[in-house]
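K.L.:
kindly return the folded structure for what I paste below:
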Amino acid sequence: MIVCGDDVLAHRLAGELHDVYGERITLLVPTPREPERQAPGRQGLAQALFGRVTAAVIRGTVGEQRGATPGRSIRVVETAEVDDTVLLEAGVEQAAALALVHDDDETNIRAALAARRLNPRLRLVIRLYNRKLGQHLETLLDQAAAVAEPCLDPKLLDATTTVLSDADTAAPALAATAVAGTSKVVQAGGLLLHAVERPPSTDGQAADPGLCTLALLSATTNDPAGCEGSEHSGDEGPRLLPDDRAVAAAPGRGTVALEAISYAGPTLSANRFGASALPVASLFSRRLRWSLAGVAAAVGGIALATWLTTGDHPLHAAYLTLLDIFAIGEPAVGEATSRQVLQILAGFVGLLLLPVLIAALLEALGTFRTATSLRRPPRTLSGHVVLLGLGKVGTRVLARLRRLDIPVVCVESDPEARGIALARRLRVPTVIGDVTEEGVLEAARVHRAHALLALTSIDITNLEAALYARSVKPDLRVALRLYDDDFATAVHRTLRTAHPDALTRSRSVSHLAAPAFAGAMMGRQILGAIPVERRVLLFAAVEVADNPLLADRTVAEAFRPGAWRVIALATGSAPLGRPGAGLLWQLDPSRMLAPGDRVVVAATRRGLAELLGRRPRQPVPDAAGGA
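P.N.:
Next up is the predicted model:
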């Protein structure tokens, strides 16, 4: 398998394919054009990732790789660009799969078109941020494979080309941290699910397993001095996909159960964010609406009094009242005293109505003028989520939070950032400024916020913002996007020790996305991945046909504790994970799996490798390396 990329995701993906699936990997990395400006630790990172799984790492130009020593399972090739010559030298004609995970969409598209021309049967996994372009590219490359190889089985075309986005893959987990305090989330069949952590039962009764029990937590989960999933005081770590007997035999350990996601915090306010269905709510302020309501009530009261005192028809009484209010009626000279008094009162109401109408006109004009500008956070805002950074990942997280009607305040230093346009279109309050400067987080009302998501591309900026926010509000829920694993672990331990009552999470986008990319390279559709302490569970769509571990077995018989578990059955004809693909949850354990069924399985990385018919060459702990 060939992995082509220029960042940490490429290294993680290569390590994932080697550690879990036992594949031979060729990693194509760009040659640094200016060695003196090369980011420190590029080759050191490669050695750290691959030193534990291979005896040596072969480096050099493509031409030097021809004489590579047989038996080396990973080789790193530096090349200026990915063209036909480089792909042929890397063995694309004999490769099973190619992953293009460059950060630049155009580079990935060019390489994908060249690879499809050189090997129509090649399985392509492409990293693209543009989702619409990705859908069209999938169709184009699949059609190219069908034309070049007419005898290719049409069932295999679904796995021929897969377009993924690391931002889309990681966004549900990051958004769920703000919603439910966990990043264990997956979206399948139009339903957003998350794995909720449940503390040990104190009354001796078994907790509700929800849709299913995914894991038994380790004893160090709530220990500030411990690390998630690490061995501490003899703790064996989490147990993934336990059976009922294992759950019953561990009453003192918390569990992870899969259930539908919900948000119990404050929802989006209509008068603050313009989400009301009434146009008047988005055009006029609350104070002006109360003024208009008071004038209308006064007009109605005068009209009612006129009808009762004069005995006229109600419509005629209302007509006379309006004429008096607008000062176009005849004076009530010689009429009854009650009529004269009501006419004078109507004149005063008309005087009050004039400034209200002018204020309404000015407010409506101001609303139209500021419709395309960024909104400022309201002074009375509370219970919201402060989102730092509107890059690729921040934009996706913002869109997901808005779909859940969660109030958000964004902070971005670049007024031309990718997500500014989305924030303006969704009318999300946004603060333009550097989070390290004084007063920026105060403007975002962080002292009244529900959670802080620090998703900028700079680790130190995220850490500084988290520390300052914690000094303002010690119990604030914080999730940081950090790249370096050791740094993330140290930050997580320190913040959890300093603030044991507050929720702190450190997440790596590449760590969350790598299992999905690796699973797609193996030819199965990965619906999502959730971390369980320091390990990872994958949710994959699997065809029952031609799989002896699933076909002609009941749901209970197909369950392999610690490896995989069937959790849903597809009821629609559309591909899983797309519209029209319904899922049936809470299956009967005695239900027989027919060869034509499609199922969703929750599996460990090693379990999925075995389910797909591949086993690692050497036993490697199923632990996630990222924070």
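K.L.:
going forward, measure contacts between C-alpha atoms and count neighbours the same way
P.N.:
Fine.
K.L.:
centre of this protein to the edge, which residue is at the far end?
P.N.:
Gly334 (75.4 Å; CA atoms, centre = their mean).
K.L.:
here's the other one to compare against:
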Amino acid sequence: MVVAGDDALAHRLAAELRGVYGEQVTLVVPPAHRSVRPPVVGRTRATALFDRVSAAVNRAAGNGDPASARTSEPPGTERVLEAAELTEAVLAEASVERAAALALVYDDDETNIRAALTARRLNPRIRLVLRLYNRRLGHHIEALLDQASALAAAGADGSGDGDDGGEGFDASTTVLSDADTAAPALAATAVAGTSKVVQTDGLMLRAVERPPPAPGEVADPGLCTLALLSTTASDPAGADGSESSGTQGPRLLPDEEAVAAATGRGTVVLENVSYSGPSSPPGRSVVPFGSLMSRRLRWSFAGLVACVVGLAVASMLVTGDHPLRATYLTLLDLFGINDPAIGRPMGEQVLQLFSGLIGLLLLPVLLAAVLEALGTFRSGSALRRPPRGLSGHVVLLGVGKIGTRVLARLRELHIPVVCVEADPEARGLALARRLRVPVVLGDVTQEGVLEAAKIHRAHALLALTSADTTNLEAALYARTVRPDLRVVLRLYDDDFATAVYRTLRAAHPGALTRSRSVSHLAAPAFAGAMMGRQILGAIPVERRVLLFAAVEVGGHAQLEGRTVGEAFRAGAWRVLALDTDPRPASSPRAPRSSSGLVWDLPSTYVLRAEDRVVLAATRRGLAELLGRRARERAGV
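P.N.:
The predicted structure follows:
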């Protein structure tokens, strides 16, 4: 894997690939010094800044020779290449021709696009992951690079060796942005209290550690049992990052017999998490009829209608006319378009005078109603204020680039949100106006702004402004208002975010606090894209990792034509769900879920080539299933 970038995301992504997926990584970064110098290949070193898993392995290989490190690096190691510019020579030095994937995460879109075009020419089979802020341009670039790869593969008539990718390596192009990748994790933190979730087809899945059940107690298996935990907390099994099934260490993807026989051991089960607080309906742009007029105006109209009815009844009694005719004549008198009642009985003359008087009173009421209705329609496209009885909502501080994505994600889950924004021209205000989301305009550092957002009755606070001090100040003030409030902070520097998290956790042990940098939240999505589009996410289990992937059954002999029970391989992979969307609704299968995924598949269901399944797998198991393990055994 090759990672090229100029900020914290590149380092975090390299650590994610090494520690979680156990990949060999070449990191291309600008030189430490500002002076321009030729590319220098550093020694293979352990930069386990964020991940302890690969520290021992990297330290063991840290003093290796650079030349030998290029060809015989152990899994989870890193090679550093310093270059002022990402030229073709630098990409060649980084061995892009032999790489499985390349991530271009520079802060400049043009740099990433230029390097992607060069890399696609050097290696048409390489998997590309680009960081672009322009989403529309990103879609076009993605299609262009995929088309170039397809044409190059067609021109070669399918020839190529393992270094070019071969079976199991898709030469896909994935365009991501910080906002799109960080938003799901931030929204999941507000819902589930943790960003360690896997999201697929509208569902959020979380791996939960459960203690050993008490004697006579039956443990809830959740959707399925993913792992058996170590027998003791101090058990060093699995510290080397291997995934072999030890008798005392964690055991991934055990079968039912192993789960039944494991007494006194905790388990890791998969759960479908959802928001437990009050929900709100999707935002509507239609103005309700009841809001067109105020209560005082409605009472005025009711009084005038009562007067008209009384005059109509009096006219019917005096003249002896039919009720409809009496009402019609009363309305004519009311609007001043009837003939004067000269020479008519005194009662009719008096009624006509009263009708004219009430008509005079009706004119200002009608004018007020028209003006108020126009104002209501005008304010219908304006920002809403938080309702008086609102509670259990999420206070979203900052609706910029990332805050807008988080707002859209929360509203998809029907979670009530109140936005706080200091800039009246912020990009997210248009979305908040369209979704009818309450907004408080004001500086959160000023007194009374968070109170206006009902922070004392909120479920969580998401501080997502671009200023770290503003986010921290808002979190600390919210803690004084409500000490048990769930708080999530967006901080730029990952080390600073870790320090803030530890301090807030120590100061408020009874409250849930999460502080994350954008690079920390975005790195897993970029790493998953580098592993292939089928990777949905990863969940750590002690010192090991479980991957979740969406796989087409066709072409995999271990799955196609086998039942779900036969396709399960303990310690390697397990089919979790079946995607039912491609099939007609009348298909005689298990009942559909609202997300299109069928869980609790019968073990006798036969997997067909056209099926698409979601499975959990170990790193080695997924590599073997996708055909990569065969190349590793062959020494490629």
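K.L.:
mind listing the helices for the stretch 351-500 of the first structure?
P.N.:
Residue ranges of the helices in the stretch 351-500 of the first structure, as given by DSSP state H, counting those that start in this stretch, are 392-403, 420-425, 440-443, 459-472, 485-498.
K.L.:
so what's the residue nearest the centre of the first structure closest to, chain neighbours aside?
P.N.:
Most central in the first structure under CA atoms, centre = their mean is Ala171, positioned 1.8 Å from the mean C-alpha point. Excluding its sequence neighbours, the residue lying closest to Ala171 of the first structure (CA to CA, 6 or more residues apart in numbering) is Val397, at 5.0 Å.
K.L.:
with Leu268 of the first structure as the reference, measure out to that neighbour.
P.N.:
Using CA to CA, to the nearest Å, one gets 16 Å for the distance from Val397 of the first structure to Leu268 of the first structure.
K.L.:
what of Val86 of the first structure?
P.N.:
Counting by CA to CA - Val86 of the first structure and Leu268 of the first structure are separated by 52 Å.
K.L.:
related to what we said a few turns ago, element containing the residue nearest to the centre of the first structure, please.
P.N.:
helix 166-180 (DSSP states H and E).
K.L.:
what residues does whatever helix or strand comes next after that helix touch?
P.N.:
As assigned by DSSP H and E, the chain's next helix or strand after helix 166-180 of the first structure is strand 185-188. Contacts with strand 185-188 of the first structure, where a contact means CA atoms under 8 Å, 6 or more residues apart in numbering, come from 172-173, 176, 192-195, 527-530, 539, 576-577, 583.
K.L.:
list the buried ones in the next helix or strand after strand 185-188 of the first structure?
P.N.:
Counting by DSSP H and E, the next helix or strand C-terminal to strand 185-188 of the first structure is strand 191-198. Neighbour-count burial for strand 191-198 of the first structure, with 16 or more other CA atoms under 10 Å as criterion, is recorded at 193-198.
K.L.:
what helices or strands is strand 191-198 of the first structure leaning on?
P.N.:
The contact analysis (3 or more CA pairs under 8 Å, 6 or more residues apart in numbering; DSSP states H and E) places strand 191-198 of the first structure against strand 185-188, strand 255-260.
K.L.:
just the helices in the stretch 1-150 of the second structure please.
P.N.:
Taking DSSP H, counting those that start in this stretch as the criterion, the stretch 1-150 of the second structure carries its helices at 8-19, 55-60, 66-72, 88-93, 109-122, 135-155.
K.L.:
hey, which of the helices of the stretch 351-500 of the first structure is tucked in deepest?
P.N.:
Burial of the helices of the stretch 351-500 of the first structure is given as mean neighbour count (mean count of other CA atoms under 10 Å); helix 392-403 ranks first at a mean of 21.
K.L.:
need the contact list for Ala298 of the first structure.
P.N.:
Residues near Ala298 of the first structure by CA under 8 Å, 6+ apart: Val349.
K.L.:
that one - that's part of a helix, no?
P.N.:
Yes. Residue state for Ala298 of the first structure (DSSP: H, G, I helix; E, B strand; the rest coil) corresponds to a helix.
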